[in-house]
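Visitor: no letters, just coordinates:
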């Protein structure tokens, strides 16, 4: 069993843990980008509409959202390593279930189960980074995490295009199995036990249920509205959401270690950074889910060309994220994030204004602009969220960071379906314009953080 020192893991154990975390976070990120590229293909195979196929994304995000905070809490109680390993196990074998699905319904159900595994990984990933790296290298560790995510995302479209050119879409999910199992076995050797776990704390099942209902109703209502569900049902869901959410927040405010970390939400810069993250990921998803339909259905490109064009976005993120990580501490995260999100919004608006028959080069420079802006924003924002929370609340901070990201992605995916239903012939254009608007809003929120302090509250 790997032992911890007071400030991060010693070398060379740290390298093994970093590689394990890299492989672990790769599988859910790679799976997300693989699935986006394949959505038009899967929709055709299952004779489903473009809007209906978005449920393949929504089901996955729904499972993550309703369980992420609960799993983060379990990580603080039983140890981050155990939850991380459990997530890898569940994700790996439910990926196989996705590959074996024979209808949109069975694939959606498998994606729900896969989402629970992904939630376990995402809920404690940032907390694991905080205990693996020494404090003086935390900024570098978070930047490394951002690079790993960007590399996985950049590989996704290309890998998807290559696989779909020689095999059917189920192989996109099957590829997760060997990667996940390798990370699982490496984790037993290299990942540290959590030195800050609350062994005397009990898991709050009532709060966990209220958390699932609150976030589940939110996603169900917004997705139902986007899909044209009966308005009476949506009104009932919204009313239930308000009532349950109110009692949930009231309950959490009275608890010393709440499942929903309302104590962390009292830190202004923490809350502003979460809002920035949610808006930016909604914009990201609006673009990344809608663009494959535009490339394949409007421009008539094949899956390989679609994957090639999408690659330039995360590839530029991968190149900018390390530079952004090095700038943390030299410049305020609010400024870095604001500038990055403004560049991001310019890229999104330029994509929305593409000519009718654009060349590949005309698309590529716009994708690079989006990726560069997103990369400049991400590392400083994540560092601010982690650094502004006390060390014994790393699990809660990591869980909220993941929840904000997934809520943004889920909202973005639902808004894509809404845009496709409202603007059937111009769904991608409408999605990109909305994405650019959200990115501008995120930039304004980011810039308001300049006057806020990053010092964490007392543990």
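Guide: Alright, I've got the coordinates. As the structure is a prediction and not an experimental result, all values here were calculated from the model.
Visitor: from here on, just use CA atoms for contacts and neighbour counts.
Guide: Noted.
Visitor: helices and strands around whatever helix or strand residue 283 lives in, which ones?
Guide: Here residue 283 sits within helix 268-293, counting by DSSP states H and E. The contact analysis (3 or more CA pairs under 8 Å, 6 or more residues apart in numbering; DSSP states H and E) places helix 268-293 against helix 13-45, helix 262-265, helix 360-387, helix 394-422, helix 427-447.
Visitor: can you do 7 Å?
Guide: In this structure, helix 268-293 packs against helix 13-45, helix 360-387, helix 394-422, helix 427-447, with contacts taken as 3 or more CA pairs under 7 Å, 6 or more residues apart in numbering; DSSP states H and E.
Visitor: am I right that residue 84 is in contact with residue 121?
Guide: Yes. Contact status for residue 84 versus residue 121: in contact at 4.9 Å, counting by CA atoms under 7 Å.
Visitor: any idea how far the helix holding residue 283 is from the middle of the chain?
Guide: 9 Å (CA atoms, centre = their mean, to the nearest Å).
Visitor: buried residues in that helix?
Guide: Residues 269-293 are the ones in helix 268-293 that count as buried (16 or more other CA atoms under 10 Å).
Visitor: where does residue 256 land in three-state SS?
Guide: At residue 256 the chain is in coil, as set by DSSP: H, G, I helix; E, B strand; the rest coil.
Visitor: what's the local residue count around it?
Guide: A count of nearby residues for residue 256, using other CA atoms under 10 Å, gives 9.
Visitor: list the contacts of it.
Guide: Residues near residue 256 by CA atoms under 7 Å, 6 or more residues apart in numbering: none.
Visitor: distance of it from residue 132?
Guide: With distances defined as CA to CA, to the nearest Å, the gap from residue 256 to residue 132 amounts to 26 Å.
Visitor: and if you look at residue 16?
Guide: Distance of residue 16 to residue 132, given as CA to CA: 10 Å.
Visitor: these two: who's more crowded?
Guide: Neighbour count, other CA under 10 Å: between residue 16 and residue 132, residue 132 has more, with 27 against 16.
Visitor: what sits closest to the more buried one if chain neighbours are left out?
Guide: Take residue 132 and drop its neighbours on the chain: the residue closest to it by CA to CA, 6 or more residues apart in numbering is residue 8, 4.7 Å away.
Visitor: pretty sure that neighbour is touching residue 127, no?
Guide: No. Counting by CA under 7 Å, residue 127 is not a contact partner of residue 8; they are 11.8 Å apart.
Visitor: which of these two has more residues huddled nearby?
Guide: Taking neighbours as other CA under 10 Å, residue 8 and residue 127 compare with residue 127 leading, 26 against 19.
Visitor: show me the contacts for that one.
Guide: Residues in contact with residue 127 (CA under 7 Å, 6+ apart) are 394, 395, 398.
Visitor: surely it forms part of a helix?
Guide: Yes. Read with three-state DSSP, residue 127 is one of the residues of a helix.
Visitor: and it, how far is that from residue 226?
Guide: Between residue 127 and residue 226 the distance, using CA to CA, works out to 34 Å.
Visitor: and the contacts of residue 127 as CSV, adding distance to residue 175?
Guide: As requested, the contacts of residue 127 are exported to CSV (distance: CA to CA, whole Å):
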residue, distance to residue 175
394, 31
395, 29
398, 27
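Visitor: another one to put next to it:
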């Protein structure tokens, strides 16, 4: 297989070791992604069994997401001091302990505690996943590697709801958590044997920056959640003020810290900054669309939650098919061109979805959803490659943390925008138009990156002629 061929001069791991290391990353990523999507579908069942209200049961998901979001940048920074391998092993172990505790929980409070532990473990593994792909694969295959990563994540999103429905048809909800244990043990064994052993960085850790980062991201997520649930204005305002204040403090600290958690100098590279901007805006559009369509399918078209999950399937399936191909092409073609083409398709698909009405059949919706998936699959791996390759390898952990944080923040904003729109009495189709608008902004960022690359090339050629 091309991904595991070794050529003279290749960096990264040799072919056989590369295969084992990738398998460790695949199983670990699947564990985190599938767990999230499975539990979302099972929330009504868990709430009924634990005698909890729907508003309290939502925190089974929220607790996981808040903790995961808060610690993404922190673990990316810690990995430089203790190595990515150790952080990944810690994350897998912590996630499995949390899953075991959640499976054995018999009241909501204990379950939330172990869900927080799962979120902590997921943050450790997801924050450094992309940087591990860069360490495992040679530079010539970076796009293909990130395409494989996109396939795994999309596969998890596609399989999670269906797997949850099947499991709950035969056994009780604790088995949803227990399913993580054999998968986690397999990933832990592979990771301990095959992940690269990088050298730790010398120097101190930015504890104040880490604290401010956690406050900034956790309060931001809680603000977005409050908006999505139409919370009182004072509650939303309090979380927003805390997020802005801690974010301001975080930026100030990063400018002064001798070993900053996130060196702000990485954003001086315009290719990286524009790729990050495009990614965040595209994830807002995706997060917004997923939630908006859930309401549309169930409340306006009368589908059950499980039927709704099936209607979403074309999106991740299309990413699974297109993502690896887009990643391979990104190793040969300008990634910005591929990303921009993918965003055009995504915008067309979102506009087409916004035009769907209750009288249209299932097929009318499915091809539109598939078109969105094709566009997103063509956009994401090349864009991730652009982010990774635009900075030196020693900044891989920082890039990885930013990638994971931007994805989480973007999806949270998307969910909050749907909630705010529905609270204002706007139609679901309006939010889909909003998703198309944010994706158009992502396209502008991607096109700006292409224009910047052309200007930089002209400047280099002019400089060479002058010499």
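Guide: On my side now, so go ahead. Just so we're clear, the structure is a prediction, and the values are computed from it rather than from any experiment.
Visitor: just want the angle from the helix holding residue 283 of the first structure to helix 13-45.
Guide: Per axes from the mean of the first three to the mean of the last three CA atoms, to 10 degrees, the angle that helix 268-293 of the first structure makes with helix 13-45 is 40 degrees.
Visitor: mean shift of helix 268-293 of the first structure relative to the second structure?
Guide: For helix 268-293 of the first structure, the mean deviation from the second structure after alignment is 1.9 Å (mean CA distance after the TM-score superposition for the first structure).
Visitor: after that helix, next one along is what?
Guide: Beyond helix 268-293 of the first structure in the direction of the C-terminus, DSSP H and E gives the next helix or strand as helix 303-327.
Visitor: that following helix vs the second structure, average distance?
Guide: Between helix 303-327 of the first structure and its aligned stretch in the second structure, the superposed structures give an average distance of 1.7 Å (mean CA distance after the TM-score superposition for the first structure).
Visitor: chain center to that helix, what's the gap?
Guide: 16 Å.
Visitor: name the helices or strands packed onto it?
Guide: Right, helix 303-327 of the first structure is packed against helix 138-166, helix 360-387 by 3+ CA pairs under 7 Å, 6+ apart.
Visitor: give the closest residue to residue 379 of the second structure in space, chain neighbours not counted.
Guide: Nearest-residue entry for residue 379 of the second structure: residue 339, 3.9 Å, with adjacent residues in sequence omitted and distances by CA to CA, 6+ apart.
Visitor: okay, and the aligned residue in the first structure for residue 88 of the second structure sits in which element?
Guide: For residue 88 of the second structure, the equivalent position in the first structure is taken to be residue 84, counting by TM-score structural alignment. For residue 84 of the first structure, the enclosing helix or strand under DSSP H and E is helix 80-99.
Visitor: hmm, who's touching that helix?
Guide: Outside helix 80-99 of the first structure, the residues that touch it by CA under 7 Å, 6+ apart are 24, 75, 107, 110-111, 113-114, 117-118, 120-121, 124, 128, 170-171, 173-174, 176-177, 180-181, 184, 187, 191-194.
Visitor: how about residue 192 of the second structure: what's its closest non-neighbour residue?
Guide: Here the residue nearest residue 192 of the second structure, using CA to CA, 6+ apart, is residue 89, at 7.1 Å.
Visitor: residue range for stretch 207-222 of the second structure in the first structure?
Guide: When stretch 207-222 of the second structure is compared against the first structure (TM-score structural alignment), it corresponds to residues 205-220.
Visitor: same question for stretch 408-419 of the second structure.
Guide: Stretch 408-419 of the second structure falls opposite residues 406-417 of the first structure when the two are matched by TM-score structural alignment.
Visitor: quick one: residues contacting the nearest residue in space to residue 53 of the first structure that is not next to it in sequence.
Guide: Among residues not flanking residue 53 of the first structure along the chain, residue 43 sits closest, at 5.7 Å (CA to CA, 6+ apart). If a contact means CA under 7 Å, 6+ apart, then residue 43 of the first structure has 49, 50, 53 as its contacts.
Visitor: residues in contact with the aligned partner of residue 338 of the second structure in the first structure?
Guide: Counting by TM-score structural alignment, residue 338 of the second structure lines up with residue 336 in the first structure. When contacts are counted by CA under 7 Å, 6+ apart, residue 336 of the first structure is found next to 376, 377, 380.
Visitor: which member of those residues is positioned nearest residue 264 of the first structure?
Guide: For the contacts of residue 336 of the first structure, the minimum distance to residue 264 of the first structure (CA to CA) is 18.2 Å, reached by residue 380.
Visitor: can you give me the neighbour number for residue 361 of the first structure?
Guide: 10.
Visitor: would residue 358 of the first structure count as being in a strand?
Guide: No. When the secondary structure is assigned by three-state DSSP, residue 358 of the first structure falls in coil instead of a strand.
Visitor: work out the gap between stretch 182-196 of the second structure and the centre of the chain.
Guide: Averaged C-alpha coordinates place stretch 182-196 of the second structure at 22 Å from its chain's average position (CA atoms, centre = their mean).
Visitor: so which bit of the first structure is that stretch matched to?
Guide: Under TM-score structural alignment, the counterpart of stretch 182-196 of the second structure in the first structure spans residues 178-192.
Visitor: can you give me the buried ones in that stretch?
Guide: If you call a residue buried by 16+ other CA under 10 Å, then stretch 178-192 of the first structure has these buried ones: 179, 180, 181, 183, 184, 186, 187, 188, 190, 191, 192.
Visitor: okay, those in a markdown table with secondary structure and distance to residue 244 of the first structure next?
Guide: Supplementary listing: those in a markdown table, determined by DSSP: H, G, I helix; E, B strand; the rest coil; distance: CA to CA, whole Å:
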| residue | secondary structure | distance to residue 244 of the first structure |
| --- | --- | --- |
| 179 | helix | 39 |
| 180 | helix | 36 |
| 181 | helix | 39 |
| 183 | helix | 38 |
| 184 | helix | 37 |
| 186 | helix | 41 |
| 187 | helix | 38 |
| 188 | helix | 39 |
| 190 | helix | 41 |
| 191 | coil | 37 |
| 192 | coil | 37 |
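Visitor: as TSV, those with distance to residue 370 of the first structure would be great.
Guide: TSV is the format used below for those (distance: CA to CA, whole Å):
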residue	distance to residue 370 of the first structure
179	29
180	30
181	33
183	31
184	34
186	35
187	34
188	38
190	36
191	34
192	36
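Visitor: tell me the one of these nearest residue 201 of the first structure?
Guide: residue 192 (20.4 Å).
Visitor: ok, now which ones touch the counterpart of residue 317 of the second structure in the first structure?
Guide: Structural correspondence for residue 317 of the second structure with respect to the first structure (TM-score structural alignment): residue 315. Going by CA under 7 Å, 6+ apart, residue 315 of the first structure touches 150, 151, 154.
Visitor: redo that, cut-off 6 Å
Guide: Residues counted as contacts of residue 315 of the first structure (CA atoms under 6 Å, 6 or more residues apart in numbering) are residue 154.
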